[in-house]
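J.: Here is my input, please return the structure:
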Amino acid sequence: MPQERRFSFEGLEFRPDIIEDLATSMLDLATSDTDFGLLLTGGDSEAHLIQARELVGLPEYCAVLDIPLSPFLKQYRLSNVPARPPLGSYIRLDDFSRLLDALATRAGCETFALDWTKWLIETLPDPIDCQGADDTVCMAAKYAPDLRSAIDVLANCASVSHDLAMAECVSEGATTALQWAFPYSISCRNQITDRIAGAYCRRISVLTGGLDVVVSVELNRDEPVDAGPYREFFGPAISFDAPFNRIRVKTSALDTPNLRANNDIFVALGELNRRRLADKRRVHSVVGRTCEAIAADLSDPDLTLSKVSRNMALSERGLQRRLSDEGATFQMLHDKVRRQAAEDLLTATDLSISDIAYRLGFKAVGNFTRAARRWFDRSPKEYRKERQSAAAQ
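T.: Here you go, the predicted model:
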C-alpha cells in the first residue's frame, strides 16, 4: 500500500486534506463579506443551523448497518449535500436532529448516534477527527496550546459550528465545566446530544494524551432504557435529564500541553472563527429571536405577545412593529412553533397525547386535536402512527 503523503510545517506533519482545509479557511477569511456561510438545505432563513460536515461518515456507517440512507436524506432535505461539504457550509439543525432520531428508530437502537461516534473514532485515521471532518472550531481546538485554550475555543466559538441557546466555560474550583444547550425549538435532541457530547469528550481525551480528566458528564436528554453504553463511553459519573449539557474536567488538567499545538495556525483559525461568529450574529433577525422566545415558554397556556416582548426586552408595540416589517405576526409564529414541536414530539417520542398537549400549551386535549387536524389533516394519534410506521420501513 502506498505511503500517505504528508507535508511538514515548523516541525509538524500534516495530511494534504488538512492543508487544503486550512487554505480554504484562509481564503474564506480573505474574501467573505457578510455571508457567514453557504446554506445547503432548504427552509426558512430563520432556521437554526449546524455545520454540514457533521454528515461526513454517516453514509458509510449506515451501510455497515444495512440501512438505506437515501430515503431519509430526501425526507429531511439533505440529499443535495456533497459527500465532503465545503468549510463554512451549513444544514438545518432541526433537519439533522430529526434525521438522527429517525435513523435511531429505523435501527431500533437508542444509542445510534453514540455508536456512530465510536465507529468514527475506530475508523478514521486520525482519532481526534471524531466529528467526521473538522470544522474551523474543532481545527482551532486541535492546535490550541493547552486544554484550557481548547475548551475556551469550544465554548466561545461553538455557535460557529452549530446554533446554541448557550455555550460557556465555567470554573467551579476543583473542576471546570464546558456546558451548552440547544435552542428550545429543537425538540428531537436525544441523538444530537449524544453526538455532540461524545465528540467533545473524545476530543478532550485525545488533547490530554488519554489522561483521565473528565470528572462527570450531564446530558440534556431523556434517560435511556439502558445506561450501560453511556457509562462505558462517558464514565460512571453520567446523568440524564439535566437542564443543559455539561462536561466537568479537572481544573488541574487545564494546563496540560497539547502535543499538536501550533500557535500560528491556532491564531489564524481563531480570527476566522471570530469573523464567522460576528457574521452569524448579524443575520439573526427578530423573527428568529421571537420563535426562540416562544419555544422557551411554549408550555405556558397563557403565552401572549406582551409576555414574549418583555422576555426579549422589547416593548409590545415595538416587537409587533418589527415583526410586521418582516411580514410576520405573533400568532403566526406561535402557531408555527407549536406545529413544529407537535410534529417532532409525535414522531420521535412516546409521550402521551395529553402530555404533548400540555407541553404545547393547550389547556385541553381537544384543543390540541383540533389544531392537529388543521395542521396535518388527521388526529394526533393518526399522525403519530403514520409517521412512526414510515420511519420503521
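J.: drop to CA atoms for contacts and neighbour counts, all remaining ones
T.: Noted.
J.: Buried ones in stretch 226-238, by neighbour count?
T.: Within stretch 226-238, the residues scored as buried using 16 or more other CA atoms under 10 Å are 230, 234, 238.
J.: Identify the spatial nearest neighbour of the last one, chain neighbours not counted.
T.: This points to Ile238. Once flanking residues are discounted, Ile238 sits nearest to Val217: 4.9 Å by CA to CA, 6 or more residues apart in numbering.
J.: Just give the number of residues close to that neighbour.
T.: 25 (other CA atoms under 10 Å).
J.: Quick check: it is in a strand.
T.: Yes. Judged by DSSP: H, G, I helix; E, B strand; the rest coil, Val217 forms part of a strand.
J.: List the contacts of it.
T.: 234, 237-239, 245-248 (CA atoms under 8 Å, 6 or more residues apart in numbering).
J.: Please list the members of the residues you listed that lie in helices.
T.: Counting by DSSP state H, the contacts of Val217 place Phe234 in helices.
J.: sorry, back to before: would JSON lines of the buried residues of stretch 226-238 with distance to Glu20 be doable?
T.: Putting the buried residues of stretch 226-238 into JSON lines (distance: CA to CA, whole Å) gives the following:
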{"residue": "Tyr230", "distance to Glu20": "35"}
{"residue": "Phe234", "distance to Glu20": "33"}
{"residue": "Ile238", "distance to Glu20": "38"}
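J.: here's the other one to compare against:
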Amino acid sequence: MTQRSDIVTLADQFQILASLGRDLRDYCAPLGIDLDAIAKPLQIDTDCFEDFEARVSFDSFCRLMEALAVISGDETFGLKFGRFSKPSGTGPFGFGLSNAPTFRDMLTFYAKYVRIIADLDVFNATIEKNRIAIEWTHSPLITQCEQFVDYSAATALRLFQFHAGRPFTVLEARFERREPRDKTPYNDLFSRNIRFGAEINELVLPGDVLDSVNPSADRVMFDFMAQKCEAITQKLNRKKDIITMLKEEFIQTMAKNDRAIADISRRLGMSERTLQRRLKEAGSSFWEVYENTRDELSLRLLKDTDLSLEEISHQVGYSSQSAYSRAVKRWHDMSPLQLRRHLRAHA
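T.: Below is the predicted model of the structure:
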C-alpha cells in the first residue's frame, strides 16, 4: 500500500528557510485554522518556524500554503500572507537587506544571497536603461507552488517599495501559476500588465528606483550581515545529482512525450554515452528514472489535484486513459480511482 512516506521524492532535497513560516500562526489564528493540524501530515514541525537557522522541505512548505488556501477558501492566501509577514523573519538575510544603503546595494545583496531563503533554480536581476527585470523559478519537481509564488512575489514587492522609499507600479509581471478566478487583487498589487501561466516568474520595476537611498541604513551592520550570509551560502552550495537533473527534464517535457535520450542528453549538456554512464554509476538507468518520474507525477496529480484521469494520462505522457490505467495497476495493484481514494484517505 502506498503511504505518504513511500512517496517522499527527490523534491524533498530542495529546502527553504523555516522562519518564512514564523508569522503563519498569527495569520491563521483569526481564520480559525489549526496550523499544527495541517502541518503535521506534511511532516512539518511548526516549532522550527522560530529557528532562523532551520530549513524545511520546500515542497512540503508549498503544500502547506496550498492547503491553507483551500481551508481558508481564499485563493489569494499567499498574496495576503506576503503582505502580513514581517521582513525580520529571515535572520541575517533580512537584516542585511534592511540595512542596505541604496536600492542598488539591496538588489545586489538579494541576488547574491537569495538562495539562503529558498533553493531556487534561477534568480536573475537585469538592470537596463529604464527598467529592472527580476526573474526567478524553482525546480519543476516542486509541483504545488502557486501560493508560494504569490507569497514570494508579494514579499519581494514590499521590500522593493520600502527601498524605493515610495509605492510604485510594476511595469510588467509574469507568474508561472495558473490564472486565478479573480485577477483584480493581482492587478491592484502588481500591475495591469500581468500574465499567468508563464515559463518563469518576473517583476519588471521602473529603473528610476535604482539609486534610491535608505535613510535608516547601517553600513557596518550591512557589511557584517553580508559576511554572515556568505558563510551560510558556502555551507549550502551543492550540485544537483544526475537523477535530479534528469527528473526535472522529464517533468518539463512529460506531457509532450519528449523522451528521446539523444535530445535529452544534449539539453543536459552531455553526450548520450556520458548520461548513461553517470546513471549507471548512480545505480539507475534512463528508462528506470523515466518510469519512476511518471509514477511520482501520477501520485502527486491523483492526490493533490482534481484533474480527470484523462487529463492526468496526458500530463504523464500516455496516449490514452486505458494505457495509463494499466500502468497504475502495474505500479500499485489498484486502479487510478482506487489509488486516488487511498492516497487522500491516508494524507
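J.: excluding its backbone neighbours, what's nearest the counterpart of Ser139 of structure 2 in structure 1?
T.: Here Ser139 of structure 2 is matched to Pro183 in structure 1, going by TM-score structural alignment. Leaving out its chain neighbours, the residue that sits closest to Pro183 of structure 1 by CA to CA, 6+ apart is Ala165, at 4.6 Å.
J.: doesn't Ala181 make contact with the one you found?
T.: Yes. Counting by CA atoms under 8 Å, Ala181 is a contact partner of Ala165 of structure 1 at 5.5 Å.
J.: neighbour count winner among those two?
T.: Higher neighbour count among Ala165 of structure 1 and Ala181: Ala181, with 18 against 13, using other CA under 10 Å.
J.: who touches that one in this structure?
T.: 164-167, 220, 244-245.
J.: Next one: Phe148 of structure 2 relative to Arg158 of structure 2, how far apart?
T.: 15 Å (CA to CA, to the nearest Å).
J.: Which of these two has more residues huddled nearby?
T.: Taking other CA under 10 Å, Phe148 of structure 2 and Arg158 do not tie; Phe148 has more neighbours (23 against 17).
J.: Please say which position in structure 1 the more buried one maps to.
T.: Match for Phe148 of structure 2 (TM-score structural alignment): Ile192.
J.: Just put the contacts of Ala181 of structure 1 in CSV and tack on distance to Ala133 of structure 1 and secondary structure.
T.: Converted to CSV, these look like this (distance: CA to CA, whole Å; DSSP: H, G, I helix; E, B strand; the rest coil):
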residue, distance to Ala133 of structure 1, secondary structure
Leu164, 20, coil
Ala165, 24, coil
Met166, 24, strand
Ala167, 22, strand
Asn220, 25, coil
Phe244, 26, coil
Asn245, 23, strand
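J.: Ranking by neighbours, what's the top pick from the residues you listed?
T.: Asn245 (24 neighbours).
J.: quick one: what's aligned to that residue in structure 2?
T.: By TM-score structural alignment, Asn245 of structure 1 lines up with Asn201.
J.: what's the answer for Asp152 of structure 1, then?
T.: In structure 2, Asp152 of structure 1 lands on Thr108 (TM-score structural alignment).
J.: Burial check on that match, number of neighbours?
T.: Neighbourhood size, Thr108 of structure 2 [other CA under 10 Å]: 14.
J.: go on, Gly361 of structure 1?
T.: 17.
J.: From what I see, it and Asp300 are in contact.
T.: Yes. Contact criterion CA under 8 Å: Gly361 of structure 1 and Asp300 qualify, at 5.0 Å.
J.: measure Leu277 of structure 1 to Gln191 of structure 1 for me?
T.: On the measure of CA to CA, Leu277 of structure 1 and Gln191 of structure 1 end up 25 Å apart.
J.: So for those two, which sits in the more crowded spot?
T.: Between Leu277 of structure 1 and Gln191, Gln191 has the larger neighbour count (other CA under 10 Å), namely 25 against 18.
J.: doesn't the more buried one fall inside a helix?
T.: Yes. Under three-state DSSP, Gln191 of structure 1 sits within a helix.
J.: contacting residues around it?
T.: Taking CA under 8 Å, 6+ apart as the criterion, Gln191 of structure 1 is in contact with 97, 100-101, 104, 110-114.
J.: Leaving out the residues flanking it, which one is nearest to it?
T.: Ala113 (5.4 Å).
J.: what about the strands in the stretch 151-300 of structure 2?
T.: Along the stretch 151-300 of structure 2, counting by DSSP state E, counting those that start in this stretch, strands occupy 172-175, 194-196, 201-206.
J.: Now the shortest one on structure 1. Mean distance?
T.: Just to be clear, that refers to strand 194-196 of structure 2. Taking mean CA distance after the TM-score superposition for structure 1, the mean distance separating strand 194-196 of structure 2 from the aligned residues in structure 1 is 2.6 Å.
J.: contacting residues around that strand?
T.: 172-179, 187.
J.: now the last one
T.: Residues outside strand 201-206 of structure 2 that contact it (CA under 8 Å, 6+ apart) are 130-137, 149, 153, 169-176.
J.: List only buried entries from those.
T.: Applying 16+ other CA under 10 Å to those flags 131-137, 149, 153, 169-176 as buried.
J.: Which residue in structure 2 aligns with Val308 of structure 1?
T.: That one, Val308 of structure 1, aligns with Ile264 by TM-score structural alignment.
J.: what separates Arg273 of structure 2 from Leu279 of structure 2, distance-wise?
T.: 10 Å.
J.: neighbour-wise, which of the two wins?
T.: Each of Arg273 of structure 2 and Leu279 has its neighbours counted (other CA under 10 Å); Leu279 has more, 19 against 12.
J.: Surely the more buried one is in contact with Met245?
T.: No. Leu279 of structure 2 is not in contact with Met245 according to CA under 8 Å; the separation is 10.8 Å.
J.: which residues touch the equivalent of Met245 of structure 2 over in structure 1?
T.: Alignment note (TM-score structural alignment): Met245 of structure 2 maps to Arg289 of structure 1. Contact analysis of Arg289 of structure 1 by CA under 8 Å, 6+ apart lists nothing.
J.: Could you do the one 5 residues further on as well?
T.: For Ile294 of structure 1, the contacting residues are 303, 308, 334, 337, taking CA under 8 Å, 6+ apart as the criterion.
J.: Contacts only, for the alignment partner in structure 2 of the third one.
T.: For His334 of structure 1, the aligned position in structure 2 is Tyr290, judged by TM-score structural alignment. In this structure, Tyr290 of structure 2 makes contact with 247, 250, judged by CA under 8 Å, 6+ apart.
J.: at 10 Å instead, please
T.: By CA atoms under 10 Å, 6 or more residues apart in numbering, the contact set of Tyr290 of structure 2 is 243, 246-247, 249-251, 254, 259, 296.
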